[in-house]
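Enquirer: structure, please.
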Amino acid sequence: MMGWQHTALNLSVFAPLAGLGVWAGQDQVVLAVGAGYLIGTLYVTPDLDLPLNDAARRWGPLRFIWVPYHRLSRHRGMSHTYVLGPLIRLLYLAVLMWPLVALFRPEIDTGRAAQVLAGYLASQWLHLLADGYWPVGRRPRRTLAKRTSAP
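Expert: Just a heads-up that it's a prediction; the model follows:
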């Protein structure tokens, strides 16, 4: 899928679920999960392993921080796994943000942080499902076009 298609899919799946959550009176949960989901959909996606992608462009002048990540990552390699891919991206960001965290020492509500993490992981996993990666077993099949284009 193209980046814009992943974004459209993720947003179209989340919007009705968020509406149900708000309708059920879970506004704070929807905000926390939604924040993680939007961050994972728009800014910290499995496709950051590509030099040119929508998520990197959204970082604007800060997109340079993802250059080492995409240079060290093979597209659809480790970045397209269900556990290690998302965790590597989060650890990568954590290392970069550590000076700010150390400076400001924010108080973190672990319950809300878990909800944000759940939203982030949901966005990552939907991306992987859309690319044909299943949690266990099956890898995406190569298309006929890819097989016939090989030398």
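
Enquirer: only C-alpha atoms from now on, for both contacts and neighbour counts.
Expert: Will do.

Enquirer: distance check, Val13 against Ala145.
Expert: 29 Å (CA to CA, to the nearest Å).

Enquirer: higher neighbour count, those two?
Expert: Between Val13 and Ala145, counting by other CA atoms under 10 Å, Val13 is the more crowded of the two (12 against 8).

Enquirer: tell me the contacts of that one?
Expert: Counting by CA atoms under 8 Å, 6 or more residues apart in numbering, Val13 touches no other residue.

Enquirer: need the three-state assignment for it.
Expert: helix (DSSP: H, G, I helix; E, B strand; the rest coil).

Enquirer: where do the helices sit along this protein?
Expert: Under the criterion DSSP state H, helices of the chain are mapped to 3-23, 27-42, 54-58, 67-72, 84-104, 110-130, 144-148.

Enquirer: list the buried residues of the first one.
Expert: By that I understand helix 3-23. 3, 6-7, 9-11, 14, 18, 21 (16 or more other CA atoms under 10 Å).

Enquirer: of all the residues you listed, which comes closest to Gly119?
Expert: Among the buried residues of helix 3-23, Phe14 lies closest to Gly119 (CA to CA), at 9.6 Å.

Enquirer: contacting residues for that closest one?
Expert: Shown in contact with Phe14 (CA under 8 Å, 6+ apart): Gly34.

Enquirer: for Ser12, same thing?
Expert: Neighbour list for Ser12: empty [criterion: CA under 8 Å, 6+ apart].

Enquirer: another one to check against the first:
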Amino acid sequence: MCMWFTEVRNLTAAEGVRSMRVIMFTHEGDVATVLPSASFLDSHVECRPPTPAFYSAIDDADVVMVDARGDLMRARALCQLLSGPMDCPPIILVMEEGGAAVVQPDWGASDFVMAGATPAELSARLRLLRARSLRGAARAAGRPQGRGLLR
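Expert: Next up, the predicted model:
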């Protein structure tokens, strides 16, 4: 493994991504086929088919990824289902370049990442998404949250 990827792997472990549970809804059996940089995360990404029988897999997930590389309409419908009537953790769409032009807020996704993203970008997006999610949960529970060292 080249030195750059070794440093990224050590960085992600030091920054707390290791403890995340990530589910990816995809027809692929291996996350590396969809998002090669996910292979370098210290978190295991579980691939599940995007069918109703597997929607309960999100129950204890920290982040849900949706493979939107092929069928954008189905990806949109799945995002809307998961973020609407279901209690779903934050959703990240995995997209090809052209797909980003059509994503809208009504999809219900929290973020997106290009399929060719680097391990550092993917790790940063996961960390930021997790932090936003934790702040939102704390606000919902009525605990005050500071934005920095000074309030």
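
Enquirer: TM-score of the superposition?
Expert: In this superposition the chains share a TM-score of 0.29, using TM-score structural alignment, normalised by the length of structure 1; 77 aligned residues with a CA RMSD of 5.2 Å.

Enquirer: let me have the buried residues of helix 3-23 of structure 1 in TSV, adding distance to Leu100 of structure 1 as columns.
Expert: Converted to TSV, those look like this (distance: CA to CA, whole Å):
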residue	distance to Leu100 of structure 1
Gly3	30
His6	31
Thr7	29
Leu9	33
Asn10	30
Leu11	30
Phe14	30
Ala18	31
Gly21	33
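
Enquirer: which of those sit farthest apart?
Expert: The largest separation in those, counting by CA to CA, is between Gly3 and Gly21 at 26.8 Å.

Enquirer: for burial, what's the neighbour tally of Arg127 of structure 2?
Expert: Using other CA under 10 Å, the number of residues around Arg127 of structure 2 comes to 17.

Enquirer: mind checking how far it is from Asp111 of structure 2?
Expert: Distance, Arg127 of structure 2 to Asp111 of structure 2, by CA to CA: 12 Å.

Enquirer: got it, and Leu93 of structure 2?
Expert: Distance of Leu93 of structure 2 to Asp111 of structure 2, computed by CA to CA: 6 Å.

Enquirer: those two - which one has more neighbours?
Expert: More neighbours surround Leu93 than the other of Leu93 of structure 2 and Asp111, with 29 against 16 (other CA under 10 Å).

Enquirer: quick check, that one in a strand?
Expert: Yes - Leu93 of structure 2: assigned to a strand according to three-state DSSP.

Enquirer: surely it touches Leu72?
Expert: No - in this structure Leu93 of structure 2 lies outside contact range of Leu72 using CA atoms under 8 Å: 10.0 Å.

Enquirer: pull out the buried positions in stretch 120-131 of structure 1.
Expert: Within stretch 120-131 of structure 1, the residues scored as buried using 16+ other CA under 10 Å are 120-128, 131.

Enquirer: which secondary structure elements does the helix or strand harbouring Met65 of structure 2 sit against?
Expert: Assigned by DSSP states H and E, Met65 of structure 2 belongs to strand 63-67. Counting contacts by 3 or more CA pairs under 8 Å, 6 or more residues apart in numbering; DSSP states H and E, strand 63-67 of structure 2 is packed against strand 22-25, helix 72-83, strand 91-95.

Enquirer: repeat that for 10 Å
Expert: In terms of contacts (3 or more CA pairs under 10 Å, 6 or more residues apart in numbering; DSSP states H and E), strand 63-67 of structure 2 is packed against strand 22-25, helix 31-34, strand 45-48, helix 72-83, strand 91-95, strand 111-114, helix 119-140.

Enquirer: buried residues in the second one?
Expert: The one in question is helix 31-34 of structure 2. Applying 16+ other CA under 10 Å to helix 31-34 of structure 2 flags 31, 34 as buried.

Enquirer: same question, the last one
Expert: Going by neighbour count (16+ other CA under 10 Å), the buried part of helix 119-140 of structure 2 is 119-120, 122-123, 125-127, 129-130, 133, 135.

Enquirer: in TSV, list these along with distance to Val64 of structure 2.
Expert: TSV is the format used below for the buried residues of helix 119-140 of structure 2 (distance: CA to CA, whole Å):
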residue	distance to Val64 of structure 2
Pro119	17
Ala120	19
Leu122	13
Ser123	14
Arg125	13
Leu126	10
Arg127	13
Leu129	11
Arg130	11
Ser133	12
Arg135	18
